[in-house]
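Give me a model of this one.
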Amino acid sequence: MQKIRRRLAMALCALAGCLVGGSALPQAAYPAKPVKLVVPYPPGGPTDIVARVIAQRLQTQTGQPFVIENLPGAGGNTGAAAVARAAPDGYTLLVATTAHAINPSLFKNLSYQFGRDFAPISQLTSGPLVVVVNPALPAKNMAELIALAKSKPGELNFASSGNGQSTHLAGELFNATAGTKIRHVPYKGSAPALTDTMGGQTQLMFDTMLSAMPHVKGGKLRALAVTSAQRSPAAPDLPTVAETVPGFEAIAWNGLLAPANTPREIIAKLSAELRTAMEQPEVRERFEAQGFAAAWNTPDAFAGFIQAEIDKWAKVVQVSGATIE
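Now for the predicted structure:
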C-alpha cells in the first residue's frame, strides 16, 4: 500500500508539473468555430464589400466560416460598442474605418474608448476620396475651386455621407488647409448626398471612388482631384489635392480589430492569415476595382497608425468646431 501511495503521489506531482508548465491537454487550434466580423454599416457599402472579400478568403484559408454581421448606427459606434463588449476570444471582430479614429474627438458621450477597448490586428485597405463637383460649377480644377470659394465665402456647400464620416472631415480639413469657408451639409449616406450634388442643391463632395466615379463616367459629376498624397492607380489622370494645397492628405481606410485582452497568439494568428489573404492577386484586384489598395501591417504598426489618425483628426475636429452629442 505504501508503494501504491508513493506511486500515486509521484503521478500527481508529475501531473501538477505539467499543468504549471503549460503542457497539459493540448488547446484547440484557432479558429475552432465560426468567426463573426461586425460591419458597423449597412450592407452594400465600401466597408461591407471589403469585409466580405476578406471573410471569403479567411474562410478558404482556415476552413472555418467568417460570417458578416451588419450593425449600423450612430456613425459606426453601434457596431463598435457591441464588439468592445464581446468576449475577448477571437470570435467577434470589428471591421473599423476612418470614422472610428474621428469619433473619439467628435462624439461627447461614447460608450467605449477606441484606443483602449480594442486590440489592433491589421489594416486592410487604404484609398483616397475624390473631390467631385456639379458640372455646372465654374471650376475645372482645385485652384479654380479655391478661388471661387474665396470669392464667395460661405456660399458654396459640400455634402457628406454624415457627421463624423471621412467625407465630412476631409472637407473640414480642406477648409482649414486651403483657407476656404465651404459649408458642410450632412446626409444619411453617400447616395442621397451624391444625388443632391448632381442636382445642384450642394456644389461638391469628398466621396469614395467606389461611390462617385460611376457618376463621373456618366457625366453627372466632374472629378477634380483625389485626396491621397500620390495619384491613384484607379484614376491616374486625376491630380492630387496636394498638388494645389501642399501637405493635404485624407485617406479612407478599413482595419480589423478584436476586443481588448484577446490572447496575443490569436491576434498573431489572425495577422498572419490576413497577410496571406492580402497577398492573393484576386483580393488585391477586387480592392483596386473599388479604388482601394491592400494595406496589411503588423498589430503594433497598426496600433501606431490608429493613434496617429486619432491625433490628426482631433485637430481637424477642433478647428472645425464640429461636435455630436
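
Every contact and neighbour count from this point should use C-alpha atoms.
OK.

which stretches of the stretch 201-325 of the chain form strands?
204-208, 222-226, 251-259, 293-294 (DSSP state E, counting those that start in this stretch).

Would you do the same for the sequence below? I want to compare the two.
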Amino acid sequence: MHRSRFSGRRLLAFCSCAAVLMAALPAAADEGYPTKPVRIIAPFPPGNSSDVAARFLGEQLAARLGQPFVVENKVGASGQVGAAYVAKADSDGYTLLMTSTSATISPAIYKSMPFNILEDFTPIVRVAVAPMVLLVKADAPYSSLEDFVSQLRRDPSRYTYATAGTGTIQHLAIAAFLSRIKTDVLGVPYKGSPQALTDLIGGQVQFMFDAVLSGRPHVESGRLKALAVASLGPIPQMPGVPAAAQSSLPELKDFEIEGWVGLLGPKDMPPGVTQRLNRAITDILTSPEMQDRLAKANIAVAPVNTPQQFAQFLRTDAKRWKDIVEAAHIPQE
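Purely as a prediction, here's the structure:
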C-alpha cells in the first residue's frame, strides 16, 4: 500500500514535469526559427516600395537568422493576389507578406475582398513610410501651392490629374486634396505610376500626387516640379519643398497623406516567431547602414513599433481611408 502511494506520487511528479516541458517546447522551437528558407511575398512589381523594402530586409534577415529570405513577386488586383496567397498559407512563419497602404485602402474601395486585412493576418512590424508629393510639369505656370490652388479653382475644367489607378494611394491623395479645397477635376487612371508620370511630363495631364520614391528622380532631372509634400512638415527626401499643411490655405491644415510598407504573416502565427522577426527587423532598421540604404531609395524608416502597435496602426489607417473615400463620394466597386 505504501509502495503504491509512493509510485503514485512519483507518477504525479513526472506528469507535472512533463507538462512544464511540453509547454516550453513551442517557445524553444520559436527561438530556433527559421530552420529552412523563408518566402517574403511582394504583391507588387519589382521597384515598388514594398518590393524594395522586402529585398533590403531579406538580405539582412538572412545574414542575421542564418536562412535565406527569398522575395517572390505575386502581383495583381492592387496587391490582393499576393495578400490572398499569404492569408491561406501555413501559419508557421515561413510565408510572409511585405505589403503596403493598398492593404488598408482596398476595403474602402471594393465591396468584396478575398481576405480581411484586420483579421486574416498577423502584424509583425511596420517597416517604412513613403511620403507623397504634389507634382506638376516643370514649366507649369505655378509659383507655389497657393498659386496652383487659386488657378485650379478659377477654371477646374482646364485641368486633368493622373493616378496610378483607381483606388491607389495616388488616387485617394488627390481625392482628399480636392475634397479639402472643394474643387472637382477630371481624373485619368493609368495602369501604374510610370505611365502616369510619363504623361504628366508630356503635358497630357496637369498634376498628380506620387510617392517620393518614384517622383523625386523626375524632379531632380528637371522634368517635373514639386509644389508640396503631403506631410505636416518638410521632409528630408524633398529638400526645399514646403509641406501642404504649413501653407497659407486653412483647408489644408493637418493635411497628411503618407504611404507605408509593413510585414505581416498569416493569421495565428506563433507569438515567439512574430517577436523574433520583430526584434530582428527593428535591429536592422535602426542600423545606420539600413537607414542609409532606404534613404537612397527615397524611403523613410518607420518609427520603431511592436506587433501590437502595428495592429493598432492598421485599424486606424483602414478607418482613415474609409473616411476619405466617403468624403470624396467615391463609389465602391
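
out of the strands of the stretch 201-325 of structure 1, which comes closest to Ala9 of structure 1?
Across the strands of the stretch 201-325 of structure 1, Ala9 of structure 1 has its closest neighbour in strand 251-259 (42.1 Å, C-alpha to C-alpha).

Ok, which of the strands of the stretch 201-325 of structure 1 comes nearest Ile306 of structure 1?
Per C-alpha to C-alpha, nearest to Ile306 of structure 1 of these: strand 251-259, 9.4 Å.

which other residues reach that closest one?
Contact partners of strand 251-259 of structure 1, identified using C-alpha atoms under 8 Å, 6 or more residues apart in numbering, comprise 47, 50, 83-88, 90, 92-98, 117-129, 166, 208, 227-228, 267.

go on, stretch 311-318 of structure 2?
Thr104, Ile105, Pro107, Ala108, Leu118, Pro123.

Could you export the strands of the stretch 201-325 of structure 1 as JSON lines, including mean neighbour count?
Below are those laid out as JSON lines (neighbours: other C-alpha atoms under 10 Å):
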{"stretch": "strand 204-208", "mean neighbour count": "29"}
{"stretch": "strand 222-226", "mean neighbour count": "25"}
{"stretch": "strand 251-259", "mean neighbour count": "24"}
{"stretch": "strand 293-294", "mean neighbour count": "24"}
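
Export the ones you listed to TSV and append columns for distance to Val133 of structure 1.
Conversion of the strands of the stretch 201-325 of structure 1 to TSV gives the following (distance: least, C-alpha to C-alpha, whole Å):
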stretch	distance to Val133 of structure 1
strand 204-208	4
strand 222-226	5
strand 251-259	19
strand 293-294	25
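
can you give me the helices for structure 2?
All helices of structure 2, identified by DSSP state H, fall at 2-31, 49-65, 80-87, 102-109, 145-154, 169-181, 193-202, 212-220, 271-285, 288-296, 307-327.

Tell me the one among the contacts of stretch 311-318 of structure 2 nearest to Pro68 of structure 2.
Nearest to Pro68 of structure 2 among the contacts of stretch 311-318 of structure 2 is Pro123, at 21.1 Å by C-alpha to C-alpha.

per the alignment, that closest one corresponds to what in structure 1?
Mapped onto structure 1 by TM-score structural alignment, Pro123 of structure 2 lines up with Pro120.

what about its match, how many residues close to it?
27 (other C-alpha atoms under 10 Å).

And for Gly66 of structure 2?
Per other C-alpha under 10 Å, the neighbour tally for Gly66 of structure 2 reads 14.

For ChimeraX, write the select line for the buried members of the contacts of strand 251-259 of structure 1.
In ChimeraX, this line selects whichever of the contacts of strand 251-259 of structure 1 come out buried by 16 or more other C-alpha atoms under 10 Å:
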select :47,50,83,84,86,88,90,92,93,94,95,96,97,98,117,118,119,120,121,122,123,124,125,126,127,128,129,166,208,227,228,267
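
In strands, which of the contacts of strand 251-259 of structure 1 appear?
92-97, 118-129, 208 (DSSP state E).

ok, the alignment partner in structure 2 of Gly76 of structure 1 - how many residues close by?
Using TM-score structural alignment, the partner of Gly76 of structure 1 in structure 2 is Gly79. Neighbourhood size, Gly79 of structure 2 [other C-alpha under 10 Å]: 20.

Excluding chain neighbours, give the residue nearest to Gly79 of structure 2 in space.
Pro43 (4.7 Å; C-alpha to C-alpha, 6 or more residues apart in numbering).

and that neighbour, what pairs with it in structure 1?
In structure 1, Pro43 of structure 2 lands on Pro40 (TM-score structural alignment).

Is it correct that its match is in contact with Val95?
Yes. Pro40 of structure 1 lies in contact with Val95 (C-alpha atoms under 8 Å); the separation is 7.4 Å.

Would you confirm that Ala83 of structure 2 contacts Pro43?
Yes. Using C-alpha under 8 Å, Ala83 of structure 2 makes contact with Pro43 at a distance of 6.6 Å.

So for these two, which residues contact both of them?
Leu97, Thr99.

Straight-line length of stretch 291-298 of structure 1, end to end?
With C-alpha to C-alpha, to the nearest Å applied, stretch 291-298 of structure 1 spans 23 Å between its terminal residues.

how far out from the middle of the chain is it?
Distance of stretch 291-298 of structure 1 from its chain centroid, counting by C-alpha atoms, centre = their mean, to the nearest Å, is 11 Å.
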